[in-house]
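K.L.:
Mind looking at a prediction? Sequence and model below.
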Amino acid sequence: MIQGIGASAGIAIGRAFVLPNWEWELPEQKIDVADFAREFERVYEGIRTSKSEIEQIKDELREVVGSDETQIFDAHLAILDDPVFMNEIQGIIQRQYKAAEVAVKEAIDHFVTMFDLLDDEYMKERALDIKDVGNRLLKHLLGAPEITLPSDTQPFILIAKELSPSQLAHINPQHVLGIVTLAGSTTSHSAIMARALGVPLVVGIEMKLEEPIQTGQNLIIDGGDGAVYIEPDKGIIDSYTELHRLQAEAKKRLHDIAGFRPITPDGKTLELAANISSFKELEVALSSGAHGVGLFRTEFLYMDRNRFPKEEEQYEVYRSVAEKLGGEPLVIRTLDVGGDKQLDYFELPEEDNPFLGYRAIRISLDRQDLFKTQLRAILRASHHGQVKLMYPLISSVDEVRAANAILNEAKRELEQEGIPFDRGLKIGIMIEVPAAVMIADLLAQEVDFFSIGTNDLVQFTLAVDRMNEEISHLYEPYHPALLRMLSMTVEAAKRHGIKVGVCGELAGDLRALPIWLSLDVDELSMSSHSILQVKERLLRTSQKDSREVVLKLQECRTSTEILELLQSFMERVGSKTANG
């Protein structure tokens, strides 16, 4: 047995197919000064074609894994637009009189080597992104074909030194049972995509192999614990075959409960909604038993284009989602860009602390023309379903009132134009910053509902940038301070008779379920892929027991103590689930 690192859970049993390395050896090829313009144009054309391919991959994958995971390819597009990368290529052509493909290859090698030398796992993973983008560009310059996977044979386990997101995007899960990469880590973009696609993945086995895996060898891989068996004996095969069968049955059980109401054994209803970014994601959400959409991230309508979307474009999308939901709730969050979400055509200022800067509702209140266009589209869509409106990153009562003033202007305009909308449209806000928590009682008197965005609330409460690898270990969602923030927010909402939900990552974390049941929140909104797992556990978890365990949490002083208590409790609940 080879012990690797489990990066995407699941068991795969089958024959190996070893993917050839996507590399080229290029002979030195000198050019004349007169050829510079032609070589530059070849690079530009290669970049245009590469960007078009990446956009197509994004569109195809978004239907399967959702928009969050396809943001991986935004990083690839950014590399192709990076002037530093382009300047390096042009410099090699001009200074060393080298052909375009040679210059691109040397630029790739330069940046990959530079990142690989850094003692930082995150930066090493970004080296793979550069290699992936560079190889795509090289492929076009050389006119080389894609390396394709076998599709007319039995399903196989794919073996590769590294696997780029571009290569993974072309994988058909019906043909690929699982994946093993010699390098890589659980934080790589490929690992993120494999989890989204539901393909078992084991990484990091290169130093453990005495000899290379060969195409055709029998393998068993366990993407949960990282085990890889080469030519396993009958006992191992029988054991893992049974485990695989049990996992398949568990997966089927999840789909069987898609239509069940989300009610605890002692009668607490906790609605489970979906976070989506486009109409295409809605089908997956509904098939998972989602009770409507708790968060429609509208910023994705603004991305992957060269101008702001017009009112009619937005209205058509919002209306389509509202009608498809057939009366189920649709919470539309207004534009939330800035921070880590940029628009190519909207020049946002360079900021030292963009997460604390010009973003979300601050942009909307500053650019009232853009804001009113979106509000008009949402209002018009409200005529076609149970639409609700939500403002992001609210930190004061003044912001809510200013946003509502613009909303009322939009309402008056539509009335004058004779365009119908829901005059009882519910208005909510995201609770994402500590200031909003501290004045939650005041904010609750201004709006109809709260939605707690745990991702930002954790990083702002703990002053930890969750994207910074140096301090990511300090990003602790179960910190005692956060539990107090959650309690304060929900209590304020309940005291003033408004609904409260959760739409951050913690909403889909099984360990947090007792907290939401104890606090008596009304809704959890999460990735569609998490809904069935949360529902199964919810059907077995009583609100009474949850309150008892959360009382004990209040005595805990550290995140570790809190997690141990929650995990122990949920393991007992999970055991009841497994035993029926």
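P.N.:
Everything's here; your move.
K.L.:
use CA for all of it now, contacts and neighbours both
P.N.:
Fine.
K.L.:
Following element in sequence after the top strand by length along the chain, please.
P.N.:
Criterion DSSP state E: the longest strand present in the chain is strand 11-18. Heading C-terminal from strand 11-18, the first helix or strand you meet, by DSSP states H and E, is helix 36-65.
K.L.:
Tell me which residues of that following helix come out buried.
P.N.:
36, 39-40, 42-43, 46-47, 50-51, 54-55, 57-59, 61-65 (16 or more other CA atoms under 10 Å).
K.L.:
tell me how far the longest strand of the chain is from the chain's mean position?
P.N.:
The chain centre lies 27 Å from the centre of strand 11-18; the measure is CA atoms, centre = their mean, to the nearest Å.
K.L.:
Which residues does that strand contact?
P.N.:
Outside strand 11-18, the residues within contact range by CA atoms under 8 Å, 6 or more residues apart in numbering are 155-160, 177-178, 200, 213-224, 240-241, 244.
K.L.:
give me the number of residues near residue 535?
P.N.:
Applying other CA atoms under 10 Å, we find 27 residues neighbouring residue 535.
K.L.:
ugh, wrong one, residue 278
P.N.:
Applying other CA under 10 Å, we find 20 residues neighbouring residue 278.
K.L.:
again, but for residue 510
P.N.:
Around residue 510 sit 17 other residues, with neighbours defined as other CA under 10 Å.
K.L.:
So it sits against residue 532, correct?
P.N.:
No: under the criterion of CA atoms under 8 Å, residue 510 lies out of contact with residue 532, with a separation of 10.9 Å.
K.L.:
okay, pairing it with this:
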Amino acid sequence: MGKANINMTFDIEELSSLFEKSNSLDDFLQAAVSVVAYHMRAAVCSIYSYDEASRMLTLRASQGLNRNAIGKLQLPLGQGLVGRTLKELCSVCVGCVSDSSDSLSIEGLGEERYKAFMAVPIRRQLTRVGVLVVQDVQPDYFDKTDEQVLETIAVQLAAVIENADLLMGLHRKKDTLEPARAKAASGLVKGRPASDGVACGKARLLVSGRAGRFRVPETMPATLTMEDFDRALAESERQLQKMQFDAGEALSDVAQLIFNAHLLILADEEFTGGIRRQIQQGTPPVDALVATVNQYVDIFSASSNPRLKEKEHDLKDLGHRLLENLVGGGRAHVDYSGQIILADTLLPSDVLKLATEKAEGFIIQGGITAHIAIICRSLHKPMVMVDPEVFGLIPENWELLIDGTQGTVFIKPSSEVLAKYEELRQAASMQETSPAVKAETRTADGTSIHLFANINLLSDLELANKFRVEGVGLYRSEFPFLIRDTFPMEEEQYQIYRRIVEAMDGREVTFRTLDIGGDKLVAHLGEVEEDNPFLGLRGIRFLLQNKDIFSEQICAMLRAGSGGNTRIMFPLISSVDEFVEARELVQNCMKVLDGRGEVYNHETKLGIMVELPSAVAQAEDFARVVDFMSIGTNDLIQYMLAVDRTNAMVSRLYLSYHPAILRAIELVAAAGRKHQTDVSICGDIARDPKMIPFLLGVGITKLSIAPRRMPDIQQAAEAVNMDEAVCTALQMLKFSRISEVEAFLEGRSIR
């Protein structure tokens, strides 16, 4: 029977009728492939479904292939002709499968005799649903018209599958969230990686920073007295003082007085006295505590003062601590050991407090916020970001395993999964204990590559030295500002910066001046609200408008550099004028220090972060006047591609290998070479081994990365031949399409 293309397309009603006659989605899909095979006059028709969480395709239905493979055969996104179809969201038509380098031979599938292959993606708008495939024994059997017909069928299938999912959801017996949660529990939840590492523990839900509205527990001791409350009060104060001391010892640069608000509330006679008065009047201690905490919560939340609103989190946390000490149940040591924190939002200070209270890791709802992710990395706490609809499916108190490197959450992980991750954890621990890092990094042909560390907290320094870094390529100075209730004064800043210089013992240290705004907010700036903070008062703009703060920081950095090898770098520079103005302020600070008789580094070098399109366009102009340039690819990608990296809806467009980004990096590197200006790179692109040949090929041999990434990046650099790297860079710079770069990086042929 020959093909009759004009009659091939069947309408949505035909597919709908198939669904109505089916007992399940699988039954419907099996009926659909039979009908599609008939209409297409194809020997084989198959449907693969896609799971975003695992990024795997599963054979769900087939007419013509081995039926035993249905539900068992899985392919990773991008693998084989089927995986490639869905990854690139484009149709693939091959006249003879054996001639394609992307073809896979799968034993037992029964497709060896089929030559012609055509696949089209099934998608709902931009959401990947699956792949529709037809095959035939006759080579070159399918043509352009067949492709158009199959694409039309795929669109119709997507609509029916979507409706099928909705209808089957409505017909479930239990009208609760449990079926959805059971579905999540049967596999894994895919989020976005934010902080590397693996952690296991029970889910602990903290809404708006702490566990929702404060309420009376379901069970509690029958008789509690004033003496029990006083005991709970004293125990809570002792615990908080100890945690404050421990945090100050381990994280002196950012954790000083982070539990100060808790202790002040405990010392407030109105707060504790109000609870006592209610107990004296006959109110049970638990009820009195809950009522008083909620009274203060209402006052704080209704306040127009953002600093007071923020204290609502501290108040709830304190209330839960008092309650747990009062009823004697709760946490034996009042900590979060063995627990994974689920939160809709967290402040930097919340992360520090929870880490001090031994939380194992974090699952945060929404887009990636840089300051939270960076703090978690420095604290070695894994973090995964998930979308709101996924966040609601993770049940509280269930066992979780989170993989912050892959952005994966396992709910009720199997023993096999736990064993696999325990092996990975032990391997990572051994690497940190005895890191296989050489003192010098050289390519395969002997070119020196310089690996520097990104430092966020002073606690990073020990690891940086252990991994034998050549210096600090980026110290993010904003974290002491982000955590504290007030700006640290010059002397406090000096003490922090000086410890970094001393730890590096003559090695180069680059301080970046305060970079706040965008997704890095400082609560004690006052009530500053911007419609678009990423395009507002941040980075150098904030500093030039607040020169008293800027001057204090510059004086501290200059003083800390005495006897060392230090540089100061200005963030978010958009014009040469801004750099010149900042340089003049540094010169004025030097005069102030001279007048005070202070010692400082007179040879401090001054440079800029290249992270705006305007800075790229003026790269040569900057190269003439600065001492160095460091490419901050994280913000550069965001601003060049107009992609808010904290917005989950568009975060997939945040691509370090976009052709425009590659060309921008090369343009800055070329300007540096021309004017003999030092150029380095300090964004996340430098931690991607696949991008190392390109970076070296355009002449950037100075990379600043998280200390933990040193072994991987050193190994990647050592495998590079510089002549080949130059060719790689030239080839990548010629590409005009993202898909071409992706294919090149994955080693696939480019059409």
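P.N.:
That came through fine. These numbers were taken from a predicted model, which means no experiment stands behind them.
K.L.:
With both chains overlaid, what TM-score comes out?
P.N.:
Once superposed, chain against chain, the TM-score is 0.67 (TM-score structural alignment, normalised by the length of structure 1); 487 aligned residues with a CA RMSD of 5.2 Å.
K.L.:
The residue positioned nearest the centre of structure 1: helix or strand, and which one exactly?
P.N.:
Among the residues of structure 1, residue 68 comes closest to the average C-alpha position under CA atoms, centre = their mean, at 3.1 Å. In this assignment (DSSP H and E), residue 68 of structure 1 forms part of helix 67-70.
K.L.:
list the buried ones in the very next helix or strand once past that helix?
P.N.:
Using DSSP H and E, the helix or strand that follows helix 67-70 of structure 1 towards the C-terminus is helix 72-81. Residues 72, 73, 76, 77, 79, 80 are the ones in helix 72-81 of structure 1 that count as buried (16+ other CA under 10 Å).
K.L.:
roughly how far apart are the third one and residue 129 of structure 1?
P.N.:
Taken as CA to CA, to the nearest Å, the spacing of residue 76 of structure 1 relative to residue 129 of structure 1 amounts to 7 Å.
K.L.:
What's the match for residue 88 of structure 2 in structure 1?
P.N.:
For residue 88 of structure 2, there is no aligned residue in structure 1 (criterion: TM-score structural alignment).
K.L.:
Now for the nearest residue to residue 88 of structure 2 once chain neighbours are set aside, how many residues are close by?
P.N.:
Distances taken as CA to CA, 6 or more residues apart in numbering put residue 739 closest to residue 88 of structure 2, at 7.1 Å, once the chain neighbours are dropped. Using other CA under 10 Å, the number of residues around residue 739 of structure 2 comes to 16.
K.L.:
Let's verify residue 739 of structure 2: helix, strand, or coil?
P.N.:
The assignment at residue 739 of structure 2 comes out as helix when based on DSSP: H, G, I helix; E, B strand; the rest coil.
K.L.:
Verify the stated contact: it with residue 85.
P.N.:
No: because the distance of 11.9 Å does not satisfy CA under 8 Å, residue 739 of structure 2 is recorded as not touching residue 85.
K.L.:
Now do the helices in the stretch 351-500 of structure 2.
P.N.:
For the stretch 351-500 of structure 2, helices defined by DSSP state H, counting those that start in this stretch occupy the ranges 370-378, 388-391, 415-433, 460-466, 479-483, 490-504.
K.L.:
Flag every buried residue along the fourth one.
P.N.:
When you say that, I think you mean helix 460-466 of structure 2. Applying 16+ other CA under 10 Å to helix 460-466 of structure 2 flags 460, 461, 463, 464, 466 as buried.
K.L.:
For the fourth one, give me its contacts.
P.N.:
Same thing as residue 464 of structure 2. The neighbourhood of residue 464 of structure 2, defined by CA under 8 Å, 6+ apart, consists of 453, 707, 708.
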